[in-house]
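Novice: my questions are about this predicted structure, shown below with the sequence.
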Amino acid sequence: MHYEGMVIRPPSEADSILLQVTVGCSHNKCTFCGTYKSERFKIKPDETIMADIAYAAKHFKRQDRVFICDGDALIVPQKRLIKYFREIEKQLPWVKRVGLYANAKGISMKTPEELQELRDHGLGIVYLGLESGDDQTLKAVNKGAGSKKMIEMGRKIKDAGIKLSVTVLLGLAGREHSRVHAEETGRVLSAMDPDYVGALSLMLIPGTPLHQDYEAGRFELPGSAEMLAELRTMLAATDLSGGLFHANHASNYLPIRAKLPEEKDKTLRMIDDALEGKVALRPEFLRAL
C-alpha cells in the first residue's frame, strides 16, 4: 500500500483496510489540530489508488471493511470517487462497508443524489468532526462552519441513508466557556441525531495555535473534574432517537458507552459518582491521542 504522511483513522476502523485517496486535509486550519500541518493537500493519482485496491484484493481477504483516508475524501469529484467505489466492489466483493471522514465543505459539495449513489456503492458510514455546537467556540478554533451548517450537513448524510458518527471535543472552549460549549454541543447533536457520538478530551499539541495560546495564558485548559462536568452537561443536553454516545477514547478520564435514550440516566449517575470520587478516573500518564 502506498501511504504518504500521517494516516489516521477512527478507533472503530482499527481492523479496516486503509485506502489513502487524499493526502492531508483541504481545510487544515483548525487551531487545535496538528495532524496534517506538514502536508499539502492533494488527491492521489488514479493509478496509485487502483494499485492499492489490487494489492488489498490479494493480501487483505479477511478484512470486510474499507476506510478511505485522509481528512475529507468527499471533496474528490464524484466521477473519480465512484470509480474507486466500483473498483472496491469489483476486486473486494467481501467488503461489507466503506467509511470515510468528511467535513461540512466536502458534504456541501455533494448533491443528495450523489450521496445516495455513494451509499448504493458501499458507503455505509461518514465520520464528521463537529468538535463543538457553540458558534463562538467554532469561530475561535477556525473550524470553517457554524452550528447551523453543521446540523444541515449532518442531516444531509442521514437523509441519504448513510450512518453518521460525530466527534466532539471536551475542553475545547476552555474553562470560562465550558458550560455553554457543553450545552450547545448537546443541542446540535440532538438536532443532527447521529447514530454514534464520540467524545474526546482535548490534548494540546505543541506547535498548534491553541497550544501557543495556552502557553501565552490566553487559553485555560480545564482540569479532569471540569472535563468530567462538561461531559455530564453535554450528555444531559443530548437527546438521540436511538444511538450510542461514546467517551471511551484513550484521551478521556472516564470511559463511558451509553445507548440513548435508554441508558442516559444510568450513565449520568455514573458520572456523578465519578465527580464525587466514587469511581476512579484514568490517570494522566495513561491518556493518549
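Specialist: Here it is on my side, so go on.
Novice: going forward, measure contacts between C-alpha atoms and count neighbours the same way
Specialist: Will do.
Novice: so how far is the helix or strand containing Arg86 from its chain's centroid?
Specialist: Using DSSP states H and E, Arg86 sits in helix 78-91. Here helix 78-91 is found 23 Å from its chain centre; the criterion is C-alpha atoms, centre = their mean, to the nearest Å.
Novice: this is the comparison structure:
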Amino acid sequence: MRYEGVVYRPPSEASSLIIQATIGCPHKKCTFCAMYKDKAFRIRSVEEIKTDLRLAQAQYGSTVDSVFFADGNTILMRTEQLEDIFCYTQQLFPANKRITLYGSTQFINLKSEGEFERLKKAGLSRIHCGIESGDDITLTRIVKGADAAAVITAGKKVRAAGIELSEYIMIGIGGRERSREHALASARVLNEINPEFIRLRTFIPMEGTILYDQWSRGNFGLLGPYEALRETELLILNLQATSLLYSDHASNYAYVNGRLPIDKQAMLDTIHKLLTMPEDSFRPPEYGGL
C-alpha cells in the first residue's frame, strides 16, 4: 500500500486494512482541527485504489476482514466510484465483514438516500462522522460547515439506508461559556438520530489551530477535569437514544462505556465517583487523532 502524509483512523478501526481513497480533507476550516494540514485534498483514481487493494491482497491474503477507506471525507467520492471500489474489495477479500470511512455532515448531505442504499448494497457498513456538537452557536464558532438541522438530516439519511453511523461528540468544544448549551443540544440531536454509536472525545487545544490561538490569548475557556466530567454527565443524563456509547480515546477523563439506556446509571455512577477524586489527580489528556 502507498500512503501520503499522516494517515488517521478511528481507534475502532485499529485492526482494519487502511486504504487511502482520498488524500486530506476538502473542508479544512474547523478551528479546532490540526489534521490533514500537510496535504491538499484530492481524490485518488479508482485504478490507484484498486492497485493498493491488490497490494494488500498479496500481503495479507484472506486475513482481511475489515477495510477503512481514508482520508478525511471519502464519502465525497462519486457514488459510482465508491460502488466500484467497494465491490472490488469484496471480490478480493471474500471474508471481509466491514467497509468503513469518514464522512462529515455537509458531504453526506450531497448524496440522496437512494445513493446510500446503493452504497449499502455495495458493501458500505459504517460511516464515522464527527458532528462535535449539536449547538448551532458552537458549530458556527468552530466553522464546522453545518448546523444542527443538517446534522440530523444527514444522520437520518444514513440510518434509513441501513448503514451504521458512529457519531463523535467533542466534550468541551463549546468552552465554559456554552458548556451547558453544548451538552443539551448535542443530546437532543443524538436523540433525533439515534445512531448505532456515540463516541466521546475531549477537546484539547492543538498548536497551529485557530482555537489554540484563541485559548492562548484567553479568549476560550478550556474545561478542567471536573467541568469536563460534569458536561459529560449532563450529556449522558439527557440522552434517550438506544446507542452504544464509548469514550474510547486518550483525550477523555472518564472511560464511560455501555448501551443506552440500560447502562446509563452505571456510567453516571462512574462519573460521580470520579468527581470525588482530587481534581489535580487527573492526568492531562492526550491527543491521538480521532
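Specialist: Received the coordinates, thanks. This is a predicted model, so every value here is computed, not measured.
Novice: overlay them and tell me the TM-score.
Specialist: The TM-score (TM-score structural alignment, normalised by the length of the first structure) is 0.96; 287 aligned residues with a C-alpha RMSD of 1.5 Å.
Novice: now the helix holding Arg86 of the first structure on the second structure. Mean distance?
Specialist: Compared with the second structure after fitting, helix 78-91 of the first structure has a mean deviation of 1.2 Å; criterion: mean C-alpha distance after the TM-score superposition for the first structure.
Novice: so what touches that helix?
Specialist: Around helix 78-91 of the first structure, the neighbours that count as contacts under C-alpha atoms under 8 Å, 6 or more residues apart in numbering are Ile49, Met50, Ile53, Ala54, Ala57, Leu74, Val95, Lys110, Glu114, Leu118, His121, Gly122.
Novice: let me know how buried the third one is, in neighbour terms.
Specialist: Number of residues near Ile53 of the first structure (other C-alpha atoms under 10 Å) recorded here: 26.
Novice: do the same with the fifth one
Specialist: Each residue near Ala57 of the first structure was counted by other C-alpha under 10 Å, and the total is 16.
Novice: which strands or helices does the helix or strand that contains it pack on?
Specialist: Ala57 of the first structure belongs to helix 46-59 when elements are defined using DSSP H and E. Packing contacts for helix 46-59 of the first structure, counted by 3 or more C-alpha pairs under 8 Å, 6 or more residues apart in numbering; DSSP states H and E, involve strand 17-20, helix 78-91.
Novice: and the next element down the chain from the shortest one?
Specialist: Same thing as strand 17-20 of the first structure. strand 22-23.
Novice: mean deviation of that following strand from the second structure?
Specialist: Using mean C-alpha distance after the TM-score superposition for the first structure, the mean distance for strand 22-23 of the first structure is 0.4 Å.
Novice: so what secondary structure elements neighbour that strand?
Specialist: Applying 3+ C-alpha pairs under 8 Å, 6+ apart, one finds that strand 22-23 of the first structure makes contact with strand 42-43.
Novice: mean deviation of the strand it packs on from the second structure?
Specialist: Looks like 0.3 Å for strand 42-43 of the first structure (mean C-alpha distance after the TM-score superposition for the first structure).
Novice: in the host helix or strand of Gly155 of the second structure, what's buried?
Specialist: Using DSSP H and E, Gly155 of the second structure sits within helix 148-160. Under the neighbour-count criterion of 16 or more other C-alpha atoms under 10 Å, helix 148-160 of the second structure has Ala148, Val151, Ile152, Ala154, Gly155, Lys156, Lys157, Val158, Arg159 buried.
Novice: from Met267 of the second structure, how far out is the fifth one?
Specialist: Going back to what we said before, that points to Gly155 of the second structure. Distance, Gly155 of the second structure to Met267 of the second structure, using C-alpha to C-alpha, to the nearest Å: 25 Å.
Novice: ok, Asn194 of the second structure next?
Specialist: 18 Å.
Novice: residue contacts, Asp65 of the second structure?
Specialist: Counted by C-alpha under 8 Å, 6+ apart, Asp65 of the second structure has contacts Ser16, Phe93, Ala95, Asn96, Lys97, Arg98.
Novice: so who does the second one touch?
Specialist: Think Phe93 of the second structure. The neighbours of Phe93 of the second structure, taking C-alpha under 8 Å, 6+ apart as the test, are Gln57, Gly61, Ser62, Val64, Asp65.
Novice: keep only those of these that are in helices.
Specialist: Gln57 (DSSP state H).
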